[in-house]
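[1] Dropping a prediction and its sequence here:
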Amino acid sequence: MKTMMQEISHETIETNSRGNNKMKKFTKILKNQKGLTLIELLAVIVILAIVAAIAVPSISGVIENSKYNAAKADAISVLNAAQLYYTDSPSAASGVTVATLKNEGYLETIGMIPDTATVASGTPKKLTTAAITYSGSKKITFTNSTIQSINVDTTKGSTSGDKTIN
């Protein structure tokens, strides 16, 4: 019995010393790790630069398209307000300005549409504006534009040149 206990305790001591050796090797390896190498860091920076170079131009196009569509939405709001105005005042003058629509409470805000823009009283109502800058140097002009002509316009705001909706 005594010899059996001695064997078990001897095996336990050997296992513990082997386990400790493995643990010492593992901690030594961990201590030798200093972090990313310069080449790894440069590779990450290059990948991020490539992703940014692809994403930035497409995002700016989306922003310009949104601003163009916002100008069109403002024009539709003005035309709807003019429809209400002419319904309430059938004997009104043949053209109402955006300033009048705002002052008389038919429009809460005018958005990008200038105060001097006019809406003709015929059917359908037609909006005429001066050139409106919607993004940088890009402009949109509404010339006798109806709600339908604005809605069927498929022009992208990010395309070059000034736009006119008739």
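    Received the coordinates, thanks. Residues are numbered from 1 along each chain as shown.

[2] okay, CA-based contacts and neighbour counts for the rest of this
    Noted.

[3] the strands in this protein, which residues?
    95-97, 118-120, 126-128, 132-135, 138-142, 163-165 (DSSP state E).

[4] Just the residues contacting the second one, thanks.
    Here strand 118-120 makes contact (C-alpha atoms under 8 Å, 6 or more residues apart in numbering) with 79, 82, 94-98, 125-129.

[5] Let me have the strands of the chain in JSON lines, extended by mean neighbour count.
    Output for these, formatted as JSON lines (neighbours: other C-alpha atoms under 10 Å):
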{"stretch": "strand 95-97", "mean neighbour count": "19"}
{"stretch": "strand 118-120", "mean neighbour count": "24"}
{"stretch": "strand 126-128", "mean neighbour count": "24"}
{"stretch": "strand 132-135", "mean neighbour count": "18"}
{"stretch": "strand 138-142", "mean neighbour count": "20"}
{"stretch": "strand 163-165", "mean neighbour count": "17"}
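
[6] for comparison:
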Amino acid sequence: MRQLIKQRIKNEKGLTLIELLAVIVILGIIAAIAIPSISGIIQNSKEDAVRADAITILNAAKNYAAANDVSGVSGGKITEKEINSSYVNNLKIKSFSVDVSGNDFKLITDPVDAGKNTIEFKSATISDINAKSETTVVVSKK
């Protein structure tokens, strides 16, 4: 009996070429599905990071306006110079201004790099940014 088991073990030499090819094809199919999906997730996270920075800027502008007389600042405008040092740091959005009219705060930026796209804010409020309004939040391909 033991001899029969030893003979069967000796006869098994591993995987056949067809079995190896089947495994490689399956791994290729999984990679073909996963890679584009992951790159889409990465792109969306880069765009969401820029939108989060924009909301941070508008909230910082509100804090700045509460602490200072905004009507005297550049005719109701707040720029990155006023709020960068004390209210926010390390943002992807470098050049911006916030128009202040009463309780309305509207963000205006140059185009900002967001992975494969650029995002530009044109008089965007927090509501516009959250709603991804196409009129005030312009996303364009590079």
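    Noted; the coordinates are in hand. In this text, all values refer to a predicted model and were calculated from it rather than measured experimentally.

[7] Report the TM-score for the pair.
    Superposed pair, TM-score by TM-score structural alignment, normalised by the length of structure 2: 0.86. Supporting alignment: 133 aligned residues with a C-alpha RMSD of 1.7 Å.

[8] thinking again about what came up before, figure out which of the strands of structure 1 is closest to residue 4 of structure 1.
    Ranking the strands of structure 1 by proximity to residue 4 of structure 1 (C-alpha to C-alpha) places strand 132-135 first, at 90.0 Å.

[9] Nearest residue to the middle of structure 2?
    residue 46 (1.9 Å; C-alpha atoms, centre = their mean).

[10] And that residue? What does it align with in structure 1?
    Residue 46 of structure 2 maps onto residue 67 of structure 1 when the alignment is built from TM-score structural alignment.

[11] how close does the nearest residue to that match once chain neighbours are set aside get to residue 94 of structure 1?
    Spatial nearest neighbour of residue 67 of structure 1, excluding adjacent residues (C-alpha to C-alpha, 6 or more residues apart in numbering): residue 134 at 6.0 Å. Distance of residue 134 of structure 1 to residue 94 of structure 1, computed by C-alpha to C-alpha, to the nearest Å: 28 Å.

[12] same question, residue 23 of structure 1
    Residue 23 of structure 1 is 92 Å from residue 94 of structure 1, by C-alpha to C-alpha.

[13] how about the residue nearest to residue 67 of structure 1, what's its partner in structure 2?
    By TM-score structural alignment, residue 134 of structure 1 lines up with residue 114.

[14] now do residue 46 of structure 1
    So, by TM-score structural alignment, residue 46 of structure 1 is matched to residue 25.

[15] shouldn't residue 149 of structure 1 be in contact with residue 165?
    Yes. In this structure, residue 149 of structure 1 is within contact of residue 165 by C-alpha atoms under 8 Å, at 7.0 Å.

[16] Now which residue in structure 1 aligns to residue 89 of structure 2?
    Using TM-score structural alignment, residue 89 of structure 2 sits opposite residue 108 in structure 1.

[17] burial measure for the nearest residue to that match once chain neighbours are set aside, as a count.
    Of all residues not flanking residue 108 of structure 1 in the chain, residue 102 sits nearest, at 6.3 Å (C-alpha to C-alpha, 6+ apart). Residues near residue 102 of structure 1, counting by other C-alpha atoms under 10 Å, number 16.
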